[in-house]
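Chemist: how would this look folded up:
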Amino acid sequence: MTLIKRIGYYLVGFSIGLIFLAFFLKKKKAEFCYGIDCRVIKNIQSKNIKYSEEANAFMYSLSLDSATFATILKRGDVNISKSNTKLDSCKVYFIESEFEERKLSFTIENCEKTATVQAIKEE
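Modeler: A predicted model of the protein is given here:
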């Protein structure tokens, strides 16, 4: 068997394996978070989220509930340069997102068991 045929058989088998793998992982709804944004947001969403009075007032003015906020947060981007990740107790993250063509920014304090939305601002 020539080298070209071997490579051809290998590529056919490899592509079939990738299709099966993608099908089963999509069915399991598995997520793979390799980027900083994905890891930080997934970590925040896994905790009990609390809202400061300022954040509650802003959410009330935009008619946002916690489910809508979770969706907005999931689509957000973490701005590491504006975040304070060097703290020992609770890290403070600055997250930017969009909602109904509005640019929103969140300041979230991410502690061990809870995440507190300190401020929400419209830019």
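
Chemist: okay, CA-based contacts and neighbour counts for the rest of this
Modeler: Noted.

Chemist: tell me the SS of residue 67?
Modeler: Counting by DSSP: H, G, I helix; E, B strand; the rest coil, the backbone at residue 67 sits in helix.

Chemist: before we go on, could you also do this sequence so I can check it against the first one:
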Amino acid sequence: MKFYHRLAYYLVGFTIGLFFVAMVLSGKDTRCNYFPNARVLNDIRNKPFLYDIEASRRLSEDWVDTLDIKNTLTNGDVDFDKSNKPIDGGKLYIVYGKTKKNKEITLEIINYPEKAILRNIIRKDK
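Modeler: The predicted structure follows:
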């Protein structure tokens, strides 16, 4: 069999396979979180998110708001050297992010199996 016949058979099969994969995955809410940072942030975002008293006090101040928290939970960086420590039946995670005004913030989040609690918001002054 000549090369272009083999190539044609391969491309036809590959196209049919792509079609079936697209049909299977199109109706599902699939995410490809392969890296630990993305997995942790996705896990925290998909749980009920509560605010501790200290975090609520910081949110009442003018330098940070809930939109900054959401952006940090989407685009932030988890510090695994300081994180993943057991605390009160959950795990403490330290997440670094930025506010709308491009100020650096640090979130202390306790991740429980059924919920996530924002314990504190720390402002990094330069």
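
Chemist: Work out the TM-score between the chains.
Modeler: The TM-score (TM-score structural alignment, normalised by the length of structure 1) is 0.73; 121 aligned residues with a C-alpha RMSD of 3.0 Å.

Chemist: Now do the same contact list for residue 8 of structure 1.
Modeler: Counting by C-alpha atoms under 8 Å, 6 or more residues apart in numbering, residue 8 of structure 1 touches no other residue.

Chemist: Are we agreed that it is in a strand?
Modeler: No - read with three-state DSSP, residue 8 of structure 1 is helix and lies in no strand.

Chemist: So it versus residue 14 of structure 1, what's the distance?
Modeler: Noted for residue 8 of structure 1: a distance of 10 Å to residue 14 of structure 1, by C-alpha to C-alpha, to the nearest Å.

Chemist: go on, residue 78 of structure 1?
Modeler: Applying C-alpha to C-alpha, the value for residue 78 of structure 1 to residue 14 of structure 1 is 35 Å.

Chemist: Could I get the full set of helices for structure 2?
Modeler: Secondary structure of structure 2 by DSSP state H: the helices cover 3-26, 36-45, 53-60, 66-75.

Chemist: To residue 92 of structure 2, which of these lies closest?
Modeler: Among the helices of structure 2, the nearest to residue 92 of structure 2 by C-alpha to C-alpha is helix 36-45 (11.2 Å).

Chemist: Good, we can wrap up now.
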